[in-house]
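Chemist: turn this into a structure:
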Amino acid sequence: MPDSAVLTTERLILRRWRDSDREPFAALNADPEVMEHFPETWDRARSDAFVDRIEEVFDERGFGHWALEVAATGRFIGFTGLWVPRFDAHFTPTVEIAWRLARPAWGHGYASEAARRALTFAFEDLRLPEVVSFTARPNLRSQAVMRRIGMTHDAAGDFDHPFVAEGHPLRPHVLYRMRADQWPAAATRATSGEGNAPAGNGR
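Modeler: The predicted structure is shown next:
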């Protein structure tokens, strides 16, 4: 199994989670602006349970949502990673790329930088045939990151997320895809500017 314990970029470290990450992660998940495109914010118990599940998935699959650390400062800023969706849809089973960053980390290009590194691992180490990404339709900032990393909107694949209540404005989701044969050419062609980093697409 490829070693996924630590991945690096020019400015970031993608690593396994530490107990010290839990408090800032809970604060991130309780921030209404970060969670704008989710049905609700999370309390500390739900946030900690998600970290526990992430670590279990790393042990089971060899990949997951890496904790993001700014290399120059050691500051935890959120996560970026690969995940197997837990619901049935026309495009599952599959592997999703997702991210969620704290507000002070927005606007620095961190989401795209970390996501490109995760895609490199997905296609070059795990040899996945495809990676998808999805988010609520109103989340335009996350969709902009998907395009920046070279993903393509599959308009015919858009769907209603089964974990969001019927009639909720965040239930309609957009689907983006990237095949292994499109990497890394698609990412190279993608726009390099980040703009405002998104609240995130990770559920």
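
Chemist: could you use CA atoms for every contact and neighbour count after this?
Modeler: Fine.

Chemist: relative to residue 44, how far out is residue 160?
Modeler: As for residue 160, its distance to residue 44 is 28 Å (criterion: CA to CA, to the nearest Å).

Chemist: neighbour count for those two, which is higher?
Modeler: Counted by other CA atoms under 10 Å, residue 160 and residue 44 do not tie: residue 160 has more neighbours, with 18 against 15.

Chemist: for comparison, sequence B:
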Amino acid sequence: MNELQTQRLILRPWREDDLPAFAAMNANPEVMRHFPACMSLDESDALARRIIQHFADHGFGQWVVERAAQPGLIGVVGLQHVSFSAPFTPAVEIGWRLDSSHWRQGYALEAARAVLRQGFTELGLEQILAFTVPANRPSQALMQRLGMQHDRQGDFQHPRLPVGHALRRHVLYRLTREHWQQAHE
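Modeler: The predicted structure is shown next:
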């Protein structure tokens, strides 16, 4: 598993010493405000194990993001297979989660651009999706800056959340390889 590098960032494989910073990020109410709940240490470690297994199974996944000038996990950005059944699955999604102390500095955009490049060039994906709750405007703005288009017909009720849950409704964004290539010619 190789690293991805950008001007300011390194996207790299996971290490055991990433788990405490990942757990702290997943326990931060500000970071997790658009998720059903903050994660316990055990839940966070279990998520990290699933991410690492996804890399082993598929050759791609959620990378650890660190600043080149100051190593240490500041978040995760990467690709993964959508893990639930929906009208748009099977599919690969791009996702990101950065510690709140690193928001509004362009890191998510910079890392996501590198991940999309990998997905469309090295992995040969035809399409990459992203989704979030309607209230998560910053994430939707990032999707749009990446060239993703809102698929209003594809908006959905997340099957892992109970009917009536405030976060059940999700908006769906899509980016095709053709559209990505046109924007990067």
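
Chemist: what's the TM-score once they're superposed?
Modeler: Remark: TM-score between the superposed chains equals 0.97 [TM-score structural alignment, normalised by the length of the second structure]; 185 aligned residues with a CA RMSD of 1.1 Å.

Chemist: what stretch of the first structure does stretch 69-81 of the second structure fall on?
Modeler: Mapping stretch 69-81 of the second structure onto the first structure (TM-score structural alignment) gives residues 72-84.

Chemist: I should have written stretch 146-165 of the second structure there, sorry.
Modeler: Under TM-score structural alignment, the match for stretch 146-165 of the second structure is residues 149-168.

Chemist: now do the SS call for the residue most central in space within the first structure.
Modeler: Centroid-nearest residue in the first structure: residue 98, 1.4 Å away (criterion: CA atoms, centre = their mean). With DSSP: H, G, I helix; E, B strand; the rest coil as the basis, residue 98 of the first structure sits in strand.

Chemist: which residue in the second structure aligns with it?
Modeler: Aligned partner of residue 98 of the first structure by TM-score structural alignment: residue 95.

Chemist: now do residue 181 of the first structure
Modeler: Residue 181 of the first structure maps onto residue 178 in the second structure, by TM-score structural alignment.

Chemist: how much does the host helix or strand of that match stray from the first structure?
Modeler: Assigned by DSSP states H and E, residue 178 of the second structure belongs to helix 177-183. Once the two are superposed, helix 177-183 of the second structure sits an average of 1.9 Å from its aligned residues in the first structure (mean CA distance after the TM-score superposition for the first structure).

Chemist: who touches that helix?
Modeler: The contact list for helix 177-183 of the second structure, computed with CA atoms under 8 Å, 6 or more residues apart in numbering, reads 120, 125, 126, 127, 128, 147.

Chemist: so what corresponds to the second one in the first structure?
Modeler: The criterion is TM-score structural alignment: under it, residue 125 of the second structure has residue 128 as its aligned partner in the first structure.

Chemist: can you name the residues of the first structure that the longest helix along the second structure overlays?
Modeler: When the second structure is parsed with DSSP state H, its longest helix is helix 41-58. Under TM-score structural alignment, helix 41-58 of the second structure corresponds to residues 44-61 of the first structure.

Chemist: who touches that stretch?
Modeler: 16, 17, 22, 25, 26, 29, 63, 64, 65.

Chemist: is residue 112 of the first structure in contact with residue 148, as I believe?
Modeler: Yes. Residue 112 of the first structure is within contact range of residue 148, at 6.8 Å (criterion: CA atoms under 8 Å).

Chemist: the match of residue 125 of the second structure: what's it in contact with?
Modeler: 122, 180.

Chemist: what about 6 Å?
Modeler: Residues in contact with residue 128 of the first structure (CA atoms under 6 Å, 6 or more residues apart in numbering) are residue 122.

Chemist: quick check: the gap between it and residue 5 of the first structure.
Modeler: Taking CA to CA, one finds residue 128 of the first structure at 18 Å from residue 5 of the first structure.

Chemist: that older thread, now the contacts of stretch 44-61 of the first structure as CSV including neighbour count, distance to residue 88 of the first structure and secondary structure?
Modeler: As requested, the contacts of stretch 44-61 of the first structure are exported to CSV (neighbours: other CA atoms under 10 Å; distance: CA to CA, whole Å; DSSP: H, G, I helix; E, B strand; the rest coil):
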residue, neighbour count, distance to residue 88 of the first structure, secondary structure
16, 18, 28, coil
17, 19, 28, coil
22, 18, 30, helix
25, 22, 28, helix
26, 20, 28, helix
29, 23, 25, helix
63, 26, 21, coil
64, 29, 19, coil
65, 27, 20, strand
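
Chemist: what about the strands in the second structure?
Modeler: Counting by DSSP state E, the second structure has strands at residues 4-5, 9-12, 62-67, 70-81, 92-98, 127-132, 149-150, 156-157, 169-176.
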